[in-house]
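*Asks:* return a 3D structure for these sequence lines:
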Amino acid sequence: MEFSFKKKNVTKLYLEYTVLFLFLALCIFGTYLVTGHSIIWSKDALNQHLPLLAQYRQAVVNFLHHPGKLNFWSWQFGLGSDTFQVFSYYNIGDIFSYLALLFPAREITRAYQFISIIRMYCVGLSFVYFAQHFKFKNTTILAGTTAYLVNSFLLYACVAQPFFTTPFILFPLIVVQIERILQGGSVWPLTGAFTWMLISNYYLAFILGIGSLIYLILRVTTKYLRVLNYLQVFIKLAFATITSLLLSAIMWIPELIAVSHSTRLGAQFANGLKVYPLYYYLFLPKQLINGDQWSFMFWSALGIVSIGFIALVYVYIHAKKYPLITISLSLALIMLLIPAVGAAFNGMMAASNRWTLLIYLPLAMAICLLVENATSLSHHSLKIISSATGIYVVVLLVTFLFESENDIIIPLLFLITSLLLLWLINFHRLSYPQLWLFGIIVLNAGFNAIYASFPFNGDFSTKMLNRGQYQQMMAMRYGGLDKGLTRTPTYRVSTISQNQIIDVPTIDNDLTSGLHNIDSYYSLQNQYLGDFSTSLQNNQYQANVPLRQVDDRTVLNNFLDVKYLFVQSDGENATKIPAGYFLDQSSTPIINYDSGQPSNIKDKKDFIPTQTNRYKSNNAFPLIYWQDSYIRQKRYHKLSPTERERALASGVVVNRENVTKGMKAANLNNHVYKLKSNLISNRLNKVNPQNLKYTDSEEKYRIELPQLTNSTFRRKLRGSELHIEFSQIKFTPFSMKEQLKYEQKHLQQMATNPGSSVNYKYNQYRYWRYHVLNGSPDISFKINVGSRFGTATINQPKQSTLSFFKQVKNSTLNIGYYAGGLPDHLSFQPTKLGTYQLKYQVVAEKLDDHYQNQVANIKKHGLQNIKFGRNQIQGTISTSRKGILTSSIPYSSGWRATVNGKAVKTVRTNQAFLGIPLSAGTHQIKFTYQLPGFRPGLIVSIAGLIWTLVAALISLIMFNRKK
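*Replies:* Below is the predicted model of the structure:
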């Protein structure tokens, strides 16, 4: 396998590839269009990729109209965020994003879908460029290109995570340019590839960088170990690396700062996994050729055309001839078995095997080698291939019998057909043998692509938006009730937890209405917001989504300046409205006669309509306001989560306590009442929550609140929000043996009819199979607490949830606000058998006149005459004594402040927000934002550009002298 840099006439090859791509694109994307869908996924594409593309397109247009005027801060990203932090991950370095400039703003959905297709075309183009450096026939190259282009990873990524297609373009280019240097060629192409890699996306650059290093080491040890000019190669590689780092510094320096101050920091390594669940190892062989599947199992997608297995056997038969491919794929297999590897490639976080994008290149090359040498296969080689295939088929059939999923049947048929073709070629029964192999590969790839997107294949196509749906959804994001509201950042909006107005699984970000929703879902989030959420035990906190709807807690909504709530009347938690929010407006009612109606309706007026409701509160804190009372950090940390939340209206916590000298300590007598509680089973047993051994899935529980049976005490707590504060949550799942024992015991207890019999042997297998397929025993569980408002849930995700995994050790559940009397009991239900060690306290947070007076005082001291400019906010305020000007603007080291024109050091208030100390008097306040690391990055990049130009000039002079 020899690289050659001799010039070839490849025009015909690229034309043939273009024709091939048109067919494959029809299979990949055409099915969605035939079934009335778009190629816009209803999760990340809806929440992030498409609206961010629209936002970034507009930002570029604005910059082109007003050069030099960069907007580093946006109020559209949740509470407000650094635009670079968001755009650098998704758009800035993505060259394909700039194709959106060719489309008018109203055609952004067409632009997004067009770009998705162009990306895929470039993936195949990159492999063709790579493969043309070998002595392959055009048919061979196109066969490998088909395998490289159509695989499970890309079939998913091209519509769900489009920028994950970029490394498929970059990796072949980088490999070619490394090889060029090893053969004594120019350093400039590798410098360009490295620069593109570093600019495109820091996360993908990290994966590609490690992959490039592995390739370099393996290539040198297998090919150039004794013939390499090490000094020359080292100098060239060092030049390419250093130059690309200098040129891209304007991207990676601010990115590095953003990552180091994000919620990603401190994630549990590999989500705590030492080994993968049993099902992972059982189904990994199936993953290799199951090209139409979406169960990635820790992103171990694989899923190539079926002949890929035969190609692997072929290259291992000739391992001495192809050491680079065999060693790299053997190494990849070992890496796939160890969660720590996935975590290392994933920035020391979850065990995500996205790094597998690197192994499609050697897999596709193995297919090229098989196709190229199909006519010269010996009988001996074919017998080995047939035996290996027979064993593999048995493994797949056993997998099929165990899992009972028919998604492997068609790949299996293509595998057997490919083997038969090889035998027919060996017996000289086929003319144009390579064309036959190419045909079966294209047919296999096309079928995989169609099957992956066809409606009967389960659910992926149903997760794509219908054509034209995106525009309708964005126009009706709040049921039309946002019309008439001002679009100023001086107030924010939210929804109710699990209450979906738009009919999609989840919609977090709002980048289209112009309103400022507190919910945000991005890969990089402000670390301090995560600290704030964790401090208050926000049950909805996730690293990617730090706030969501803050579990509908009244004080948190008020503190975050949420003036309006939008609620769907037939959705979950529709009645769980925080205190002080009153019905302000409703959409036109629609009556669904077939669902959600009482069974005994006698009059048409009794039908319950469905509508979107807008609730308003007059208790929203100002965006920026003055407080004269402070809370010492030691005292703050001794408070319970509800007391901390309630204290937000009493005073301010600052990270530099020296600035509070001369201020008064806050009065924290805030009417948060602890309630006695008992946990009672439906067997009428009093249960110790610190040792709850849950052995029967039919056992039900209640949290009884005995004090609330007293009418006087209930009246005292009228107008309270009820919380359950879990200071300890520990779950120990039963072993598989224990699990099966308790489930069999339950069946025996249920067999109460005379003559009933339990088939223990059958049920033993049935339950064991269920647990294996579901990865149990595992640490996941749910705890559901029910009330008249619905069900509040603590959710410990599975370790396979990757980016959304969190270790739940404590949490606070908001049961809801009760204007009248609190309930005397709540339902309580764990979902997984095992032992629970729980410590919790039920508390009532009374939101009475005392709270209303505190809010009124805060509103009275809000910053006046607020004006928002590019990267700045300014206003005026008069204060009678020393205090802190605090806010709900996320804190960043990029904020600068002046008071009456004089610079003042900012402080971090209430864990996460921007503030400054303020003396008595009338003040003109101005906050300005500068991207942290932008200036150093710009200086380094300018130096890198000068260095590159000088080096290019020297290189040109030397080249001319040689000529």
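*Asks:* CA atoms for contacts and neighbours, from now on please.
*Replies:* Noted.
*Asks:* which parts of whichever strand or helix holds Tyr851 are buried?
*Replies:* When secondary structure is defined by DSSP states H and E, Tyr851 falls within helix 849-860. Residues 851, 854-855, 857-859 are the ones in helix 849-860 that count as buried (16 or more other C-alpha atoms under 10 Å).
*Asks:* and the next helix or strand after it, what other elements does it pack with?
*Replies:* Going down the chain from helix 849-860, the next helix or strand is strand 864-869, by DSSP H and E. Using 3 or more C-alpha pairs under 8 Å, 6 or more residues apart in numbering; DSSP states H and E as the contact test, the elements touching strand 864-869 are strand 872-879.
*Asks:* could you check the angle the strand it packs on makes with strand 864-869?
*Replies:* Angle of strand 872-879 versus strand 864-869, following axes from the mean of the first three to the mean of the last three C-alpha atoms, to 10 degrees, is 170 degrees.
*Asks:* hmm, Leu422 and Leu430 touching each other?
*Replies:* No - Leu430 is beyond contact range of Leu422, at 9.6 Å (criterion: C-alpha atoms under 8 Å).
*Asks:* these two - which one has more neighbours?
*Replies:* Leu422 (25 against 15; other C-alpha atoms under 10 Å).
*Asks:* name the helices or strands packed onto the host helix or strand of that one?
*Replies:* Assigned by DSSP H and E, Leu422 belongs to helix 409-426. Contacts defined by 3+ C-alpha pairs under 8 Å, 6+ apart place helix 409-426 against helix 307-317, helix 379-403, helix 433-453.
*Asks:* please generate a structure for the following sequence too, so the two can be compared:
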Amino acid sequence: MTALKRYWKNIYLLYSILFLLVAAAVFVPYFVTGTSLIWQSDGIAQHFPALVDWRVTLRQLLFDHIWPAQWQWRLGLGADYLQTFSYYTLGDIFTYGVAFVSQDHVLAYYNCSVIVRLFLAGLSFLFVARQFIPRAPHWSLIPATFSYIFFGYTAFAAFEHPFFLNPLIIFPLLIWSLNRLLVTHKTFLFTIIVTWTLWNNFYFAFMMALGALLFWLGYLYATRSWFNWTQHLRLLVATGIGTLMPMVLLLPSLISVLDSARSGKTLANGLILYPAYYYFGLPGNLIANFATPDFWVTGGFSALAVFAVIYALRHWHEYKTFNWVFILVGVGLLLPAFAGILNGFSSPSNRWLFMISLPVNLMMIHFLQHLRRLTLRDYTWFAIVGVIASLSLFIMSDFSLNSRFSPMIALYAISLLLIWSLQHHPTQPGLKALLIAVVLLNVTFITNRNHTNNTNPATSDMLSERSINKLLHGQRDYLPENTANPSFSRVYIDNQLGNATGIAPTTNLPILSQTNNIESYWSVQNKAVNTMMQRLQIAGSSPNDITSNLDNRNILMNVLGVKTRYQNSSTMTPNSYEQNANVSVNHQTAFTSSDSYPLVYLPKYTVAAKDYGPMTATEKEATLADSVVVPGMRAGQSSAFAKQIVSGVIRTDQTKSGQTSLHYHYKTHAS
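*Replies:* Purely as a prediction, here's the structure:
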């Protein structure tokens, strides 16, 4: 019995046991029903194909000592391998183990890595919390740890973008190691964590660097050490070394981002304020998370976390450092420009909110240690915030009395009652255990609430394991037209999920075949290609999916060397492509063109860029058929083919006369 009590007092063992219980409640239904943790959108389009391909590259590197080609034609129209994969796999240390599993087990590896990341995020927080609050009782650490792991951000990221969980592991360690350097002057661990931060992902590194900067300024303010130049120099050197060590991966990544289709956009898309519905939903986001987060406000904190923030604000002077952070976050959530700056000076995205979970749940530990100090006014504010959040959820549910958020409101009220009971009966161990149980139930609801249909194949946003394996093995059936030299042939492969789901482009699956599919769906793509597609007015082209399906245009398909198109039955066929009745792959029919260009050819004419610019999109496409556009040329030639192009009027209504142009008004969701 004594030994059992000793083990029970081991906080890490207790955490591990409780994590298994919560993880089982969240993930076991997926394994039982054969449902993967791969989202039908970015999961199957980006993350899983990247992992499978990375496995091949790693094995070649480790076992055959073959370095991957830097420039690869199989990435869209051609792209740098290091720049493309640095965002998804190269910096993610949790992908390196895939080299030691077979291709048939990559899916299991992907699924398990999600759970492992969550577990390590909890360990990271628990370790750091014990360093910052060394005298905190175990019963206060457990609810804070699980509230840190399972909240709205992870409820979305764990299923949609697994590597987005890595910052939850890194950020607490980054802040702790920075504090350790400032207090003890020991730099080694901070340098290592900075290296890991920058190696992991440049995008999240930027946000975490701003978070660390805020912590450093808070430390200087609290200690009044603004002019401690020795300390500043020590920090600068440690940061510099930590920055240089991952530069082999970081520098190409930064270059690609600065020259990508995403760069140069208007800050926050030009928004001064968010749409009204966003502000109506903010209070509800405190205790619940929406299925599709508006501007990435994932929210969904446990009730105790909300109590802790209110308590801190009510006791301003005692928790001044925490409160300034909470005020800054509150103001930042109101302004699109704030989200745009933290999103790399681009569109307004509040992914940075993952960082607020650290101070919120550290504050929860302080809150649970001071329950005896709660006053009637504290409880009044807890109740008022709960009512406002409930009204917000009611509004965002279109005033439906059958709101899906009812369990979250009920758990908020139950948590409030338990806090009151524990304050008045602090020696009752059963109440502490019950409070922990309610928090675990609270975070389980937060994580599962938006995924209740995921184990039903008819309504799931996740793909079944059977579908994944079928898609994976089906890629080998796509064969290049030029089998002698597949590097010099291009194809277009249509959406392989067809109308089965309707939400996934699945454009990167063909990188697992032997073909060079022209379409690619990566987060960082070349700005020059994007500029070309915008000038040609390719419908469907976006910074993530630049080439798209080339608008199914006949001339452009041929000019870019697309010999074969694997099409779904509902897809329009360009004029020169004829059906190859003998070739059918994954329920897609092959269409081939005898007019497709080789990847290397000599155009007849040179056209000056100044003459090319004023042309219509149709004239520009026709010009590319026999000409090359040369910047800086004063006087070029004219495309013979473009001169033959005749423009016709467009009729969209048989009852009206034809028009030479059309003006579309497209209304979309404000986010």
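*Asks:* now Phe27 of the second structure: how far from Ser36 of the second structure?
*Replies:* 10 Å (C-alpha to C-alpha, to the nearest Å).
*Asks:* okay, these two: which has more neighbours?
*Replies:* Between Phe27 of the second structure and Ser36, Ser36 has the larger neighbour count (other C-alpha under 10 Å), namely 23 against 17.
*Asks:* pretty sure that one sits in a helix.
*Replies:* No - the assignment for Ser36 of the second structure (DSSP: H, G, I helix; E, B strand; the rest coil) gives strand, which keeps it out of a helix.
*Asks:* what's in contact with the helix or strand containing Tyr564 of the first structure?
*Replies:* Following DSSP H and E, the helix or strand that holds Tyr564 of the first structure is strand 562-568. By C-alpha atoms under 8 Å, 6 or more residues apart in numbering, the surrounding residues in contact with strand 562-568 of the first structure are 478, 491-496, 499-501, 518, 574, 581, 610-620.
*Asks:* just the strands in the second structure please.
*Replies:* Across the second structure, reading from the start of the chain, the strands by DSSP state E fall at 35-39, 71-72, 79-80, 462-464, 490-493, 562-567, 577-585, 588-593, 605-608, 627-630.
*Asks:* in the first structure, point out the residues matching the third one.
*Replies:* Counterpart in the first structure of strand 79-80 of the second structure, with TM-score structural alignment as the criterion, is residues 81-82.
*Asks:* how much does the matching stretch stray from the second structure?
*Replies:* In this overlay with the second structure, the average offset of stretch 81-82 of the first structure from its partner residues is 0.8 Å by mean C-alpha distance after the TM-score superposition for the first structure.
*Asks:* what does stretch 161-180 of the first structure correspond to over in the second structure?
*Replies:* In the comparison with the second structure, stretch 161-180 of the first structure aligns to the range 161-180 (TM-score structural alignment).
*Asks:* picking that back up, with the second structure superposed, average distance for the strand holding Tyr564 of the first structure?
*Replies:* Superposing on the second structure places strand 562-568 of the first structure at an average distance of 1.4 Å from its equivalents, by mean C-alpha distance after the TM-score superposition for the first structure.
*Asks:* in that strand, which residues are buried?
*Replies:* Result for strand 562-568 of the first structure [16+ other C-alpha under 10 Å]: buried residues 562-568.
*Asks:* do stretch 589-601 of the second structure as well
*Replies:* By neighbour count with 16+ other C-alpha under 10 Å, stretch 589-601 of the second structure contains the buried residues 589-593, 595-598.
*Asks:* what does stretch 33-40 of the second structure give?
*Replies:* Buried positions in stretch 33-40 of the second structure, judged by neighbour count with 16+ other C-alpha under 10 Å: 34-40.
*Asks:* now distance to His105 of the second structure too, for those residues, in JSON lines please.
*Replies:* Output for the buried residues of stretch 33-40 of the second structure, formatted as JSON lines (distance: C-alpha to C-alpha, whole Å):
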{"residue": "Gly34", "distance to His105 of the second structure": "14"}
{"residue": "Thr35", "distance to His105 of the second structure": "15"}
{"residue": "Ser36", "distance to His105 of the second structure": "12"}
{"residue": "Leu37", "distance to His105 of the second structure": "14"}
{"residue": "Ile38", "distance to His105 of the second structure": "14"}
{"residue": "Trp39", "distance to His105 of the second structure": "18"}
{"residue": "Gln40", "distance to His105 of the second structure": "19"}
